[in-house]
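just need the structure, nothing else, for what follows:
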Amino acid sequence: MNNMNNISNMINSTISRVSCSVATCNYNQNGQYCSAPSIQIKAHNAQSAEETDCATFEPKH
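Model prediction:
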């Protein structure tokens, strides 16, 4: 269980440092960071980074 806590702590500390340049996303903070409580990345048979999507995207209103 200790190992799971370590992994969870590592994930939680990393998520706060996710950079994002998608200015039209509601979770974009100051044009630099993702402020979503969690993120979900989807790939559609991706062969490169350009072929991946952030499924957490929510348009700004």
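
C-alpha from now on. contacts and neighbour counts both.
Noted.

which residue would you name as the spatial centre of the chain?
For the chain, residue 39 is the residue whose C-alpha lies nearest the centre (CA atoms, centre = their mean; 3.9 Å).

from residue 2, how far off is that one?
Applying CA to CA, to the nearest Å, the value for residue 39 to residue 2 is 24 Å.

one more, for comparison:
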Amino acid sequence: MNTQKMQQPNEAIKCYVNHCHYYMNGDHCSATQIEVQNKHAKSSQETDCATFTPTQQA
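Below is the predicted model:
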């Protein structure tokens, strides 16, 4: 997946991980798209945002 960072937040995606490259103030994600993994998850705790990129790796 080739994700780009937008200049404005993607209002449809909430994010609370402020050390992610795509995090924007107001708890929004600026990624054009995200990938959530673990197709066998039975709760939100079992899911994973595969788009997460630590800010220092951006």
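
can you tell me the residue that sits opposite residue 32 of the first structure in the second structure?
With TM-score structural alignment as the criterion, residue 32 of the first structure lines up with residue 27 in the second structure.

residues contacting its match?
With contact taken as CA atoms under 8 Å, 6 or more residues apart in numbering, residue 27 of the second structure is in contact with 14-18.

quick one: contacts for the residue nearest to the centre of the first structure?
By CA under 8 Å, 6+ apart, the contact set of residue 39 of the first structure is 15, 54-56.

with residue 20 of the second structure instead?
By CA under 8 Å, 6+ apart, the residues touching residue 20 of the second structure are 52-55.

next, count neighbours for the residue nearest to it when sequence neighbours are not counted.
Spatial nearest neighbour of residue 20 of the second structure, excluding adjacent residues (CA to CA, 6 or more residues apart in numbering): residue 54 at 4.7 Å. If you count neighbours by other CA atoms under 10 Å, residue 54 of the second structure ends up with 14.
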